[in-house]
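Engineer: I would like the atomic coordinates for the input below:
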Amino acid sequence: MSKRLLRSGLIVSTMTLVSRVLGLVRDVVIANLMGAGAAADVFFFANKIPNFLRRLFAEGAFSQAFVPVLTEYQALDKDDKHRTQSRELVANVVGTLGGLVTIVTLLGVIGSPVLAALFGTGWFVDWLDGRPDGAKFELASLMLKITFPYLWFITFVALSGAILNTLNKFAVSSFTPVFLNVAIIAAAIWLSPYLAQPEIGLAVGVFIGGLVQLLFQIPFLSQEGMLVKPKWGWHHPGVVKIRKLMIPALFGVSVSQINLLFDTFIASFLMTGSISWLYYSDRLLEFPLGLFGIAIATVILPALSQRHVDKSPTQFAATMDWGVRMVLLLGIPAMVGLILLAKPMLMVLFMRGEFGVEDVQAASLSLVAYACGLVNFMLIKVLAPGYYARQDTKTPVKFGVIAMISNMVFNAIFAYLFSYVGLAIATALSALINAGLLYQGLHRAGVYRLSRATALYIGRLVVAVAAMVAVLMTLMPTLNGWVEMSLSMRSMVLAGLILGGSVVYLCTALLCGVRLGDIRHRG
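Structural biologist: Here you go, the predicted model:
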């Protein structure tokens, strides 16, 4: 189990790394094309709404409900090479979920002006008053018609990815996002420059990216014998069970997504560029979050579900502990690195074309605020599967609602005090509350408790990070020094600092007593 988890985690992290690097390339291209102006604000807005529903219906609540149930059906098929039970479940899920998502997609395309008015109220008010910013509302309505079908494609991508993950085929679903990034980059280079409104070309790239992602996964499903004919199965026992698990999970997953949309709603009333600055800083945050946090969570959910089916509480707790230790090992230095190197990272990646020094200064503030919550974001990804694998989707909902309400209160306070940076501060604080409640719930239920050995392990990591901070603070150039460098020199210095900081962190961790056995699964 230890080798399988480490190998699976390495596969997912490697594939995710490729995707995230291309994602950064995509954002560099977009920043060069549009900067952080009105057009960029509208594109990120139009892309955020279908992504919100994707995480709600597809990758989020659905996967958390579907994977544990499919694991049970696969256990019933142990002696059946045709996987009769699993294939029947998948056929009914595809038909039922597909039918519902088709309806939602059609409604989204037709009702795009309503969605634009609902989530971009500030722009809608400007449009009603005849102010210049009202053009953002009209453009957002048009772009939503192009980007919304992405929801339909990505729902089936998430479904097939979940199936392949339960069969330990992690590489396929982890590599699939690469095609979305490639499609947007291609559209930005070969389509957008020839359009009067370049952002329209990017929206077309989102549509094509969703289609290509779906087509890529179909042969792998067929190879595993899981490409089945869809059936409407609202009353199928497995679908009923997934529905019951999914409904509370929808609320749980929607918490973070509603928070993001609420941020967008408030940002539409703030200065032009606010949505873009938050987007670019969030993209840098998503790099380590996806590379480490989401990758580890992807691996442990099927493993935890299997431990629950096998009724192995000791191995269940050991798998949880492995996830927490891995997240802390990678997340703590990533968090501190983002905080210290926020400005040079933004300069190297985005400061070209329409994205200037002022945008770097503005985006760095929200990046630092977001980065303060990185470890908690990661812990949420690892602790929540401890509930979903046991088919307890209600408890995370309760905690999520508390975090969501807290975020809204924090938004009202900090957005007033610190404008768009306050939105990032509120998000980080709500993540702290959510992660704390998730751990407390697992602790009280006797499912997972932080051991003395893990506490000592955390202490060693903190000492190692302190050594890394001391080295970076000593070697890091001043802001003026960064600005005066050429792009190539700036990139080399940044790469050297990241590499040097990583070496200092790992060497200090080893000197403090951190060993491979500390992150080895002991189930």
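
Engineer: only C-alpha atoms for contact and neighbour calcs from this point on.
Structural biologist: Fine.

Engineer: Just give the number of residues close to residue 498.
Structural biologist: Per other Cα atoms under 10 Å, the neighbour tally for residue 498 reads 16.

Engineer: structure for this one too, so we can compare:
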Amino acid sequence: MSLFKSASTVSLLTLASRVTGLLRDWLMASAFGVSGLTDAFNVAFRIPNLLRRLFGEGAFSQAFVPVLAASKERDGIEATRHLIDAVATALAWALAATCLAGMLAAPLLVLLLASGLDAASFEAAARMTRWMFPYIGCMSLVALSAGILNTWKRFAVPAVTPVLLNLCMIAAAWLGAPFFARLGLEPIYAMAAGVMLGGALQLAVQVPALRRLGLLPRIALSWQRLRAAWADAGVRQVLSLMLPALLGVGVAQLSLLINTQIASHLAKGSVTWVWYADRLMEFPTALLGVALGVVLTPQLTAARASGDGAAYSAMLDWGLRLVLLLGLPCAAALLVFGTPLIATLFHYGQFSAGDVQRVALALAGYGAGLVGLVAVKVLAPGYYASLDIRTPVKIAVAVLALTQCLNLLLVPHLQHAALTLSIALGALVNAAWLLRGLRRRGSYRPQPGWRLFALQVLAATLLMAAFLLWGSRHFDWIALRAAPLQRVALLAGLMAAAGGIYFGALAAGGVRLRQLARR
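Structural biologist: Coordinates of the predicted model:
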């Protein structure tokens, strides 16, 4: 399977996840609106998600996938199976201890993340944190499974797995919330139950896929075998790489933690407004950035292990061209077309017109640096493939300091929107720094034609943005709440036309998309 087909597979399946995620968010916005309790749920959900990204998809995956790919390339299948068993054993025991500690320390975690919540919201957040904390255990083991499957180029199951979480949360909002209300419980607690059910289902579907490959991990339960697992050379290598990766991912998550803390001290609803902006920002970053990172990391590692520097550089070049080709128009859309998107998706039930405008401001902040947010997902694997995690970590620490300086300057003027803008601007600096490092090492050598390609993409994006700006201002998207089907049809028509303008302008300018796909 070619890189383009692999990335397309991951993107299409991720699209299914994001579409169901939007349906989930629409149901939540309609059922619960924006309140102190929605802030409480979003804080409680962010805590296990933060740790999942720290221990699971973040630092662990960055350390495990390159080691696993190198073992597969050099050491053979039996040694690789032994590595998988040892890593799974060590990870499972560490997760059990972490989940127990997190459930006991839930109030402290909420205090660290959002001390500005009122008393009722704080209590609800602590309770829901306890309910949802085991989610980190499920999802970290899912990250282990995904690393194995992606290394063996089985991309479908890991990419489609998040759909299960969304379906469980949809059922929780649609059916669970009324049921909880009849029991005399706050309906928002149904969402916490949906998260836990979704985590368990995501882990369960990994088992058949791993068993078919003969790679289902065998987790040791005895103390002697656990000690042997921790002493394994492969586990030690993963740990040695994971420690700096923990710092790097921790820096990124610390930025989110600080921003959530700041938002909890702003106007009530600020945490939720930023949450909905996050959800829409993650749509293009997941479809493009995450998909490319998932596909490129094991392939870049294999190229490094075999000493093929030309293939390594060519894969990075291909990924960066796709980032510009698809990331720049998405960034323009978030900047100029946020109100139509948010109004059409969320402006129902308890979600007010004021909420639409405030989420649109936060979304525009992300649009300013979306290309950087996506590009980091391609550039960082270029370092991980060489087993260099320290350099991205040092850059991340510097970017964190920059981001918080921007918050100090911007929050008094832009309120919650400053939080997303500071992250976006920091991501642009991060991406530029990573790119400069790869070029100075000679690891990445841009192929010919970049300047013309960038001008072609920029010109097409400007044409598309002008059309979307007209569409955003010409129609009263708030008033169209009275005609929801018309609003949906209008949004779909304008977005289809914008896509036609963009790709038509590219074709007229001489960009040959088939050649890029073949690369």
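
Engineer: What residue in structure 2 is paired with residue 97 of structure 1?
Structural biologist: Counting by TM-score structural alignment, residue 97 of structure 1 corresponds to residue 91 in structure 2.

Engineer: what do you get for residue 254 of structure 1?
Structural biologist: Per TM-score structural alignment, the equivalent position to residue 254 of structure 1 in structure 2 is residue 250.

Engineer: Go through stretch 215-227 of structure 2 and flag the buried ones.
Structural biologist: For stretch 215-227 of structure 2, burial by neighbour count (16 or more other Cα atoms under 10 Å) applies to 215, 216, 217, 219, 220, 226.

Engineer: now, among those residues, which is nearest to residue 144 of structure 2?
Structural biologist: residue 217 (9.4 Å; Cα to Cα).

Engineer: thought that closest one was touching residue 83?
Structural biologist: No. Residue 217 of structure 2 lies out of contact with residue 83 (Cα atoms under 8 Å); the separation is 9.4 Å.

Engineer: Structure 2: which residue goes with residue 87 of structure 1?
Structural biologist: The alignment partner of residue 87 of structure 1 in structure 2, by TM-score structural alignment, is residue 81.

Engineer: quick one: its match and residue 215 touch, right?
Structural biologist: Yes. Contact status for residue 81 of structure 2 versus residue 215: in contact at 6.5 Å, counting by Cα under 8 Å.

Engineer: Apart from its chain neighbours, what residue comes closest to residue 107 of structure 2?
Structural biologist: Spatial nearest neighbour of residue 107 of structure 2, excluding adjacent residues (Cα to Cα, 6 or more residues apart in numbering): residue 126 at 5.0 Å.

Engineer: what's the helix or strand for that neighbour?
Structural biologist: In this assignment (DSSP states H and E), residue 126 of structure 2 forms part of helix 119-132.

Engineer: Same question for residue 23 of structure 2.
Structural biologist: helix 3-32.

Engineer: before we move on, what about residue 452 of structure 2?
Structural biologist: Using DSSP H and E, residue 452 of structure 2 sits within helix 450-474.

Engineer: Can you report how many residues lie near the closest residue to residue 127 of structure 1 other than its chain neighbours?
Structural biologist: For residue 127 of structure 1, ignoring the flanking residues on the chain, the nearest one in space by Cα to Cα, 6+ apart is residue 134 at 3.5 Å. By other Cα under 10 Å, 17 other residues sit near residue 134 of structure 1.
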